Structure formats: structure tokens, C-alpha cells
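J.: with the input below, show me the fold.
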Amino acid sequence: MDEVVRRLRAGGGWSRSSPRPWVGAVPPVVLLALFFVYPLALVVQQSFQPDSGGTSLQPYADVFASTAFREALWTTVWIAVASTVGCLVLGFVLALVIAFVPFPGARAVARFVDVFLTFPSFLITLALLFIYGTTGIVGSFQFLTTPWGVLLAEVTYFTPFVVRPLLAAFSQLDTAQLEAAGSLGARPLRIVRRVILPEALPALAAGGSLVLVLCLNEFGIVLFTGAKGVTTLPMLVYSKAILESDYPGACVVAVVNVLISVGLYGLYRVVSRRAGA
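T.: Predicted structure coming up:
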């Protein structure tokens, strides 16, 4: 042990006379607290300060008792869950086709998936408006002004977030397993179910959890579709803060939204750790 310490000191490693290792971590931690933690703390503080003054739980009581909040919470949850399921199914099928079905331009399609991830959500929604909007190709249906229109837009935008980790997982798959299963007479669907799907479960869990959190906090898609009667928690925050000037109520809804997102992320981490993902 003494020899190891001597070599570390000789090589310029840490010694008793050198600065503590945590000193270098202080500046980034301070910046993180200043630009991220402090604004969140202000939101939490404002949620306990009603317009009448003082500090109380009255803003929480008022928001939780309102029908608008309960409806927004339910709408947020079911749209996020339905969008996640749709993204998982569609993303798995698309990843299978790109990875295992030979066709011209497969590599270009895989690269386009990476580019698609950089697109803003309102751009995809705007493109859908040209098809399903009031002046679109099938505008007479006014599809995007319904909850199903929001669902379609979110599935369209977030599916690549599932395809990308699946393609990475499929690239690590041993093709010898597929060839062995095929030589034994297994049909394609059986190969997918017994060989490919088990290998894809960690990637599906990662992509699905990311999509779920993103859908819970999506604002631009709901706003740009103009869906009447579709009020999610982010839309309720916007409505209370901008339209009603109810800042304590807006902060309460924002805190609830953050707690749901952080809770789901923590649950995902626990499940993935136990599953060894």
C-alpha cells in the first residue's frame, strides 16, 4: 500500500498537500444550483403564497378541489400512456423493418431517424395541419382538433425516440441466433417473439420511459393542434399563469407535474436496476 501511495505522489496524483478532490466540483455545482435549482425553488415557494398574502396550503387546496385540474390530470395521463403504447408498437415494427428487412436506402432511413430527433415538436404538428387541419387535404374531418389528433401528433413525433435505442440494441444482436432459429424451421413471427423481443426489452423500457415523461410534459403539440377541450397539465399552467394571472395556482400545477415526472423516472430507475437493464 505504501508503494502505491508513493507512486501516486510521484506521478502527480493526489497527496495531502494537494487541493481536495471536491474543490473542482464546486463551480459546476454552484452554476447548476443558480440556473436550475434556484428557479425551481422559487416556483415551489410561490405555490405556497396565495394572492391574499402569507404562506399557506390554500393554493393547493383550491387547485386540487377544482374540476379543471382533475380533468387536466386525467387527460394528461391517458394521452401520455396511449402515446407511449403507440410509440412502442410502431417504433418496434419500424426498427424491425429497418434493421432486418433488406431494402434500398435502409441506412439513409436510419440516419434520418437521428435527424428527426432534432426537429421541434411544433414543426411536426404544423406539417400534420396541412393534412388534417381545417384547410388541409382531409380538413373536413377536423381530426387534429380532437384528443385523437393530439395522440396522432405525439405518436408521430415521439416514435423515433423509441426507434433509436432499438436500432442500437439490434446492432448488438448476434445474427447467429437468428440463423440458427431459421435453420430449425422457426417462422419469422416466432423468431421475433422468442429471440429478438427478449433482447429488445431493455431498449423498449428505456425508450418507453423517456417517451412517457416527454408526453407528460408536452406543451407545443397540444397548443399547435388547437384541440378544443384538450387541457393537459402544461396547458393548465399556461392558462392559469398567462390568461388568468393566477400565479400561485400555476405554480401548484407545475409542482404536481414535476413530481409526477420525477416519480416516474425514479420508478423506471428502480425497475431497470432490478431487471438488470
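J.: alpha carbons only for contacts and neighbour counts from here, please
T.: Noted.
J.: and the host helix or strand of residue 250, what other elements does it pack with?
T.: When elements are assigned from DSSP states H and E, residue 250 belongs to helix 247-275. Contact here means 3 or more Cα pairs under 8 Å, 6 or more residues apart in numbering; DSSP states H and E; on that basis helix 247-275 packs against helix 38-47, helix 58-65, helix 197-216, helix 233-238.
J.: against residue 83, how distant is the residue nearest to the spatial centre of the chain?
T.: Of all residues in the chain, the one closest to the mean position by Cα atoms, centre = their mean is residue 214, 2.9 Å from it. Residue 214 is 10 Å from residue 83, where distance means Cα to Cα, to the nearest Å.
J.: cool, and residue 60?
T.: From residue 60 over to residue 83 the distance is 29 Å, taken as Cα to Cα.
J.: what sits against residue 133?
T.: Residues near residue 133 by Cα atoms under 8 Å, 6 or more residues apart in numbering: 139, 142-145.
J.: can you pick the most crowded of those residues?
T.: In terms of neighbours by other Cα atoms under 10 Å, those top out with residue 144 at 26 neighbours.
J.: my read: it touches residue 154, true?
T.: No. With contacts defined as Cα atoms under 8 Å, residue 144 does not count as touching residue 154, sitting 11.2 Å away.
J.: now show me the structure for the sequence below, then we'll compare the two:
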Amino acid sequence: MPSWLWALPPVAALGVVFLYPLYLVVKQSFQPDEGGTSLAPYTEVFASEAFREALFTTVWLALAATAGCLVLGFVLALIIAFVPMPGGRALAKFIDVFLSFPSFLVTLALLFIYGTVGMANGMWTDVTGAADGPFQFLTTPWGVLLAEITYFTPFVVRPLLAAFSQIETAQLEVASSLGARPARIIRQVILPEALPALAAGGSLVLVMCLNEFGIVLFTGAKGVTTLPTLVYGKAILESDYPGACVVAVVNIAISVGLYGLYRVVSRRVGA
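T.: Model (predicted):
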């Protein structure tokens, strides 16, 4: 049997499950409710203020969350990998389990702690007798940003731990014996080895943040509309299916474009 025949079943499954629905979405984006085929849905969506605001909010939240995850993930991975402490192995195993958690579960945990009627505000009102607590940020863009950094940081930590496990401890010992301070060891020895893992984890987090829906929905952040929530609003609340498909196509194009850029850059730097 020719080897290419073995590729037919997965390709056929991919076409039925993914490519054909994607084709229907793209096709619907060119078919306004009045009938026919035109660019009117794109013109209408691109001209709307809601779309421009959602696009800007999606991009800045994704970039800020990715930056926060890279910084926090790098620090956590350094501590777990190189700082001797009890429970380090158990913490690494917990990160593996954390990766399987749904995003809304982490958001609910933050709501229980910092929500309007959460534990932090409850303790504040019990102590001061005030009507409301001071922690009201979860319903703002900063609450969404905190939830995304909390949830996506392990996606950076996991590849970093794998990269750090490949570093020879003899390199660190030699650098230390030559008088290098910890900051210089991190900058000149550890960081160059971690750059491919940082690029991989950061790219994954960026794409996932661009397409995140559950965190934004469960925080109940007022005035925070991203492209995925705009798709939901147009399709479910407004019954504007062509407009929803237009926003979905834009979201897909951004994600695929970022993935293509990552592949090109990774080839050039040899990652």
C-alpha cells in the first residue's frame, strides 16, 4: 500500500471536523442578511467603534498578559529549578496538574477571594464596618489581566523547567567559582539557554490570550469586550451571524499570522 494512503484518514477527519466548518465561517462572512455575496459585512464591522475597541482591548490584554507571564514564569522556574527548598518537586508536579484546569475555574477562585462579596472584601467589612470592601478591580480590565497571568503562567514555567533541566550544573559552579554574582550567572549563563523555551511559551500564551473567552466572561468585567466575546455578542445576542463570522475571521487571521511569524523567527534563530 502506498505510504500516502495512510495520510488520507487523518486528512479527511481534519477536513470534516475543522476545515469545512472554517470554510462555512468564511463563506458566511461574505453573505449579508439581505442575500447575495459582498464585502458589506466587512465594511460594516470595520467601520464600527465596537470592533475597533474590541481589537485594541484584545491586543493590549494579550501583550500585557504575555509579558507578565514571561516575567513571572521565568522567576518561578528559576526558584523551582535552582533554589533548594522543600516541596520543589511537588510544586513542579502541581504545575503539570494546573495545566489541565479550565480557565473559568481559576477565575472563579479569584472571584471567591477578590470578588465584590469575596473573602478579602468580607474581612475588610467585618473589621472596618464599611458597606463595601476596597477590592473592586476584578470587574475592570486589570482583573482580566490578573486572571490571565494567573492562569497562563504555568504554560511558560513548564517549557522553562524542561530547558533548565538541560543546563549542566558544572557551568553554574564554574561561573560562581570565578566570582560571578547570581544576577550575572542568570544573565550570561541561564538566560541564553532559556530563550528558545521563553519564545515557545510566550508565543503559546500570546495566541491563547488572543482567543480567551472564559476568563473575560466569568470576571464579568464591564466594558471589557474582546474579539471572542464580540463574536459571542453578535451571534447570540444580536443574531448578526455575518458580523460574527467577520470578527471570527479576523481573530483567526491574527492567530495564524502570529503563528507563521513565530515559525519564521524560530527558523532564523535556530530555535
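J.: for the contacts of residue 133 of structure 1, which pairs are in contact in structure 2 too?
T.: For the contacts of residue 133 of structure 1, the aligned pairs still in contact in structure 2 (both residues aligned by TM-score structural alignment, their matches' Cα atoms under 8 Å) are 139, 142, 144.
J.: just give me the match in structure 2 for the second one.
T.: With TM-score structural alignment as the matching criterion, the partner of residue 142 of structure 1 in structure 2 is residue 136.
J.: over to residue 105 of structure 1?
T.: Residue 105 of structure 1 maps onto residue 87 in structure 2, by TM-score structural alignment.
J.: same check, this time on residue 267 of structure 1
T.: Residue 267 of structure 1 maps onto residue 261 in structure 2, by TM-score structural alignment.
J.: then residue 223 of structure 1?
T.: Under TM-score structural alignment, residue 223 of structure 1 pairs with residue 217 in structure 2.
J.: I'd say its match and residue 228 touch.
T.: No. In this structure residue 217 of structure 2 lies outside contact range of residue 228 using Cα under 8 Å: 9.9 Å.
J.: can you name the farthest residue from the center of structure 2?
T.: residue 1 (42.8 Å).
J.: could you check how far that one is from residue 7 of structure 2?
T.: Look at residue 1 of structure 2 and residue 7 of structure 2: by Cα to Cα, they are 12 Å apart.
J.: stretch 91-99 of structure 1 against structure 2, how far on average?
T.: Stretch 91-99 of structure 1: mean distance to aligned residues in structure 2 after superposition is 0.1 Å, counting by mean Cα distance after the TM-score superposition for structure 1.
J.: residues contacting that stretch, please?
T.: 106-107, 109-110, 159-160, 162-164, 166-167, 170-171.
J.: I'd like to know which of the residues you listed are buried.
T.: Buried members of those, counted by 16 or more other Cα atoms under 10 Å: 110, 159-160, 162-164, 166-167, 170.
J.: count the neighbours of residue 265 of structure 1 for me.
T.: The number of residues near residue 265 of structure 1, taken as other Cα under 10 Å, comes to 16.
J.: tell me, stretch 193-205 of structure 2 lands on which residues of structure 1?
T.: The aligned range for stretch 193-205 of structure 2 in structure 1 is 199-211, by TM-score structural alignment.
J.: do the same with stretch 14-23 of structure 2
T.: Stretch 14-23 of structure 2 corresponds to residues 32-41 in structure 1, going by TM-score structural alignment.
J.: endpoints of that stretch, how far apart?
T.: Stretch 32-41 of structure 1 stretches 13 Å from its first residue to its last (Cα to Cα).
J.: sorry, back to before: the match of residue 105 of structure 1 and residue 189 of structure 2: what is the separation?
T.: Relative to residue 189 of structure 2, residue 87 of structure 2 is positioned 26 Å away (criterion: Cα to Cα).
J.: hmm, back to that, can the kept ones among the contacts of residue 133 of structure 1 go into JSON lines with extra columns for secondary structure and distance to residue 276 of structure 1?
T.: Output for those, formatted as JSON lines (DSSP: H, G, I helix; E, B strand; the rest coil; distance: Cα to Cα, whole Å):
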{"residue": "139", "secondary structure": "helix", "distance to residue 276 of structure 1": "48"}
{"residue": "142", "secondary structure": "coil", "distance to residue 276 of structure 1": "45"}
{"residue": "144", "secondary structure": "helix", "distance to residue 276 of structure 1": "40"}
